[in-house]
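Novice: Fold the following for me, if possible:
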Amino acid sequence: MDKIILNQYQSYYDISEKKGAVVDFLVGKINYISKTSANLEIYEEFSHLYEEKSNILQKKLQRIISNRINFTIIPTYLCNMNCEYCYEGDLKRIKKIMDIDYAEAIVKLLKEILKDERNKDIEFNILGGEPIMQRNMKFYDYLFKNIQNLSVSYKLNFITNGLEIKKYIKNLKKYGITTCQITLDGSVETHNKRRIPIDTTINSFERVCESIDCLLENNIYTYVRVNIDEQNINDLPELSEVVISKKWNNFKNFHIYLYPISFSGHNPNKIYLEECEILNKVLSIFKSMPQKNRLFGLDFHGISFIDALRGNETPPLKFVFCDACRNQYVFDALGYIYSCWWGAGRDEFKIGEKFGNEYVLDDNRINKWRNRNITTISNCIKCKFKYICGGGCSYKAILRKGDLFKGNCYSFDKIIESYLRYLNDYQ
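Specialist: This next block holds a predicted model:
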């Protein structure tokens, strides 16, 4: 009988009858084990050496100060579609939109933030509602003209349903668009059933395909997101054929990925499959597809860590889960600033407010959010997955547990084991 000793930052995965794997989540390493007997004895031992290594890594991560400023702007909650799982829910009823006065206040705040140090990385994310509509163009014209007058470089990402991209591509290029995220949810029938335009004469699937063509032709990095759940998993083979037939996968600035749906603003009581269950169904379908058709990235927790190790790359390590606990400011048309765009419209996420022609930040609330990390969340402190998790989504921690300083945990072991088994059998 074989004996394997694991420390507090390692997990063993039984990936086949003849093969096992030990993944080290602190050092960042996979050791494959050839099994010499049917049974293994797994022992877990606390290692002070690994705890010392963890403390050193943690101090390094704490010293890293993000130079990136993330301004996420929601110019309107209005939308030209009615998607069945839209996370905004009742917010879509709000008719107010951002005007030039908002643009002036945003630029003024950016100047204040840049006053002491101008060599920061600036990133703008524009979303909605639907951000690419005629009613928002005047606001963008003024906003980005004035930002460009600051002579600072920035990245600009639009998150859009894609209905109006062709119509406004010249505007987007003038604003300096860097990347665009657009959603395609399966076959023509499935996509059009899930993502429904207000104008029922529009074929949503065809319009999105035209928009992807337009973005790629204009050399704009295009992320195509497939919001995956039980309804559209079986569409993956057909959707992969669409990508190949349109030759999108030949573009270096194209990436299509699967994102598991876990929440619906329209129906917050709806129960979705666990992430690991969705992944198992996805991988089962992958097994039936030709290798060249398995072109979807997998935005499931822990997958990017394993992919980095397999590619001999430095795995991404997290001290916090996302920009909500760093330098992120989310502006909406009601005049509030939030820490997180999922939390827009909720008081506990507010970190600032517009008064007159300027924004006033609430330093106490900002400090509270900036203090959420793997050292201040009690169930993260001794968790082996903390450096690839960062404490989990703060929005879901508040939604599910009512406490910002509770971790939102994921089934890392189940997800990673399923993925390693798939890689062993089909890669």
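
Novice: From here on, just use CA atoms for contacts and neighbour counts.
Specialist: OK.

Novice: My understanding was that residue 390 contacts residue 320; is that so?
Specialist: Yes. Between residue 390 and residue 320 there is a contact at 4.3 Å, judged by CA atoms under 8 Å.

Novice: residues shared between the contacts of those two?
Specialist: 373-374 (CA atoms under 8 Å, 6 or more residues apart in numbering).

Novice: Looking at those two, which has the bigger crowd around it?
Specialist: residue 320 (26 against 23; other CA atoms under 10 Å).

Novice: so that one, which of the three states?
Specialist: Using DSSP: H, G, I helix; E, B strand; the rest coil, the structure places residue 320 in coil.

Novice: ditto for residue 84
Specialist: Residue 84 ends up coil, using three-state DSSP.

Novice: What is the neighbour count of it?
Specialist: 15.

Novice: now it, nearest residue through space, not along the chain?
Specialist: Nearest-residue entry for residue 84: residue 194, 5.6 Å, with adjacent residues in sequence omitted and distances by CA to CA, 6 or more residues apart in numbering.

Novice: and if you look at residue 114?
Specialist: Using CA to CA, 6+ apart, the closest residue to residue 114 is residue 120 (7.5 Å).

Novice: Test my guess that the one you found contacts residue 67.
Specialist: Yes. Because the distance of 5.0 Å satisfies CA under 8 Å, residue 120 is recorded as touching residue 67.

Novice: tally of neighbours for residue 383?
Specialist: 14.

Novice: Please name the residues that touch it.
Specialist: Counting by CA under 8 Å, 6+ apart, residue 383 has contacts residue 9.

Novice: okay, how far is it across stretch 309-327, tip to tip?
Specialist: Stretch 309-327 has an end-to-end distance of 29 Å (criterion: CA to CA, to the nearest Å).

Novice: Can you give me the buried ones in that stretch?
Specialist: 309, 315, 317-327 (16 or more other CA atoms under 10 Å).

Novice: show me where the stretch 51-200 of the chain has helices.
Specialist: Using DSSP state H, counting those that start in this stretch, the helices of the stretch 51-200 of the chain run over residues 100-114, 134-148, 165-175, 188-194.

Novice: Next, the structure of the following sequence, for comparison with the previous one:
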Amino acid sequence: MKLSRYNLFFSDHEGDCLIYNGLHNTLVRVDEEVKNFLKEIKLGKECSPPKKVLKTLEKKGIIVPGKINEKKIFKVFHAQEKYNPSKIFFSIIPSFKCNVDCEYCYQKSLRESKNESITPMNGGTINKTMDFIKNMAIDTDCDEIIILWYGGEPLLNTKIIIKILDGLSLWLEESGIKLKNHIWTNGTLLTEKILNKLLKYDIVFQLTLSGPQEIHDSKMHWGEKSTFQRIIKALKLLQSKGAKFLIRVNVDKDNFCYMEKLLEDLKERVGIGLNISFYSILPCVEPFFESCTYDQSCLSVEEKGKIPKLWKLASKKGFSVVFPPLSRRVGCIHGRAYSFVIDPLGDLYKCITEVSYEKRKSYKIGTIGNNGRLKVTDNENFYDWMNSDPLQISPCKDCPFLPVCGGLCFVVQRDYSKISPGYSCPNKTIVYSQVKFQISQRFPQYFQGSTP
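Specialist: The predicted model follows:
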């Protein structure tokens, strides 16, 4: 017997040991005696724990037979999720137009370049998009469709969103297929009229803040208007209508120290119990347009290690901190086989960020044909993407956190050979803290009087 390579160890408030296994998404609590058994197993010593204890540890995946290669198990789990057709994903960009000017936006020059993609989807592309989604649903025999509405600012094109949803809803209902939607919006254009039209669909709204008012408004510009106040107004509207929403907070070097003030502002102006998440601004991994000059404000790997302080602070102030699921076999929806990004022209990509690259056309995998089906125009791009394997790159292949995060960003996986040999995983400093925090939220009795 040997210990699983994917065990993570924590101490509870009584000094007992909690062991979380990411491969099987299991949690056990053991006393000092069992902990000593595990130490002996790790050292390769002969030991005879009680049969009941041994059986439980085996069942939970905490200990495994010596000949078992858990990387092969993860590889199978990864492939099962990657090619699972029960859920299919579409990220739809009706237009790249936006009404605000965000300091960290990587799409600015794309919008300023008089590119044809600035024009909203036309009627022909709308119809082909609906046909593509329906055909993919039929071909995969899926149970659920998830659509992410993206931009630009998607609410500039509410009519397009509603036309597509109206065109899909009855057909999906008759086919017994669930439809879920996420809209990533800056929130400044949300009105009661627009919200009432959208609420008949299953939609989660995500609105982004970058600090308290004076900080946020310095990063997200809309003429002389306060974007912060407009977002607060939108949050109150969503709350009053019982809509589902999430507040995403972008964290960087400039605003980290203002996060407590932001949380206090939200409590005072909107209330407690709000769903909130914290994300560090990421540096560019590919040449975007020159207008993206935000790299110098990104948190370093070490600075990201402070983000768990924000989770604890938000939780203490009555917010509900939102994370991805604890166990992820594929780290990003764009890594799934049945996940596509549809741009305003009906061109298809695998990643939402690659649509904004300066040489974006070279990352296109195909387009929607006149028959409403995928027309692959670049087999190499498509198969390079689908052959990405976290077990083939050094930061992931021996990492104990791999089943928790699902591996590095697929863009990094695909292009790893071009990246500096000294590349360090940007998530490693916080994954352990994230697991511990999520366990403490689910099982608070194990952390009474202690700081998770």
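
Novice: thinking again about what came up before, enumerate every residue touching the residue nearest to residue 84 of the first structure.
Specialist: Contacts of residue 194 of the first structure (CA under 8 Å, 6+ apart): 83-85, 185.

Novice: Now render those as JSON lines, adding distance to residue 125 of the first structure.
Specialist: JSON lines is the format used below for these (distance: CA to CA, whole Å):
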{"residue": "83", "distance to residue 125 of the first structure": "21"}
{"residue": "84", "distance to residue 125 of the first structure": "23"}
{"residue": "85", "distance to residue 125 of the first structure": "21"}
{"residue": "185", "distance to residue 125 of the first structure": "22"}
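
Novice: Restricted to buried residues, select those residues in ChimeraX.
Specialist: Applied in ChimeraX, the following selects the buried portion of the contacts of residue 194 of the first structure according to 16+ other CA under 10 Å:
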select :83,85,185
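
Novice: so which of the contacts of residue 194 of the first structure comes closest to residue 398 of the first structure?
Specialist: residue 85 (20.2 Å; CA to CA).

Novice: Could you measure from that closest one over to residue 67 of the first structure?
Specialist: 34 Å.

Novice: And residue 367 of the second structure? What does it align with in the first structure?
Specialist: Using TM-score structural alignment, the partner of residue 367 of the second structure in the first structure is residue 353.

Novice: check contacts around that match.
Specialist: Going by CA under 8 Å, 6+ apart, residue 353 of the first structure touches 335-337, 359-361.

Novice: Give me the buried positions along stretch 5-21 of the first structure.
Specialist: Quick answer for stretch 5-21 of the first structure (16+ other CA under 10 Å): 6-15, 20-21.

Novice: same thing with stretch 82-89 of the second structure?
Specialist: Applying 16+ other CA under 10 Å to stretch 82-89 of the second structure flags 82-83, 85, 87-89 as buried.

Novice: Please apply the same query to stretch 212-232 of the second structure.
Specialist: For stretch 212-232 of the second structure, using 16+ other CA under 10 Å, the buried residues are 212-213, 215-217, 219-221, 226-228, 230-232.

Novice: still on that earlier bit, got a winner among the contacts of residue 353 of the first structure for most neighbours?
Specialist: residue 337 leads those on contacts (other CA under 10 Å) with 28 neighbours.

Novice: so is it in a helix, a strand, or just coil?
Specialist: With three-state DSSP as the criterion, residue 337 of the first structure reads strand.

Novice: what's the matching residue for it over in the second structure?
Specialist: Residue 337 of the first structure maps onto residue 348 in the second structure, by TM-score structural alignment.

Novice: Contact partners for its match?
Specialist: Counted by CA under 8 Å, 6+ apart, residue 348 of the second structure has contacts 340-342, 364-368.

Novice: Return the closest of the contacts of residue 194 of the first structure with respect to residue 382 of the first structure.
Specialist: residue 85 (35.5 Å).

Novice: Can you name the residues that contact the residue opposite the closest one in the second structure once aligned?
Specialist: Alignment note (TM-score structural alignment): residue 85 of the first structure maps to residue 104 of the second structure. By CA under 8 Å, 6+ apart, the residues touching residue 104 of the second structure are 219, 292-294.

Novice: now with 7 Å?
Specialist: Applying CA atoms under 7 Å, 6 or more residues apart in numbering, we find residue 104 of the second structure in contact with 292, 294.

Novice: What's the separation between it and residue 144 of the second structure?
Specialist: Counting by CA to CA - residue 104 of the second structure and residue 144 of the second structure are separated by 33 Å.

Novice: same question, residue 198 of the second structure
Specialist: 19 Å.

Novice: before we move on, what about residue 318 of the second structure?
Specialist: For residue 318 of the second structure relative to residue 144 of the second structure (CA to CA), the value is 33 Å.

Novice: who does the helix or strand harbouring residue 8 of the second structure touch, helix- and strand-wise?
Specialist: According to DSSP states H and E, residue 8 of the second structure maps onto strand 7-11. Applying 3 or more CA pairs under 7 Å, 6 or more residues apart in numbering; DSSP states H and E, one finds that strand 7-11 of the second structure contacts strand 17-21.

Novice: tell me the average deviation of the strand it packs on from the first structure after fitting.
Specialist: Compared with the first structure after fitting, strand 17-21 of the second structure has a mean deviation of 6.4 Å; criterion: mean CA distance after the TM-score superposition for the first structure.
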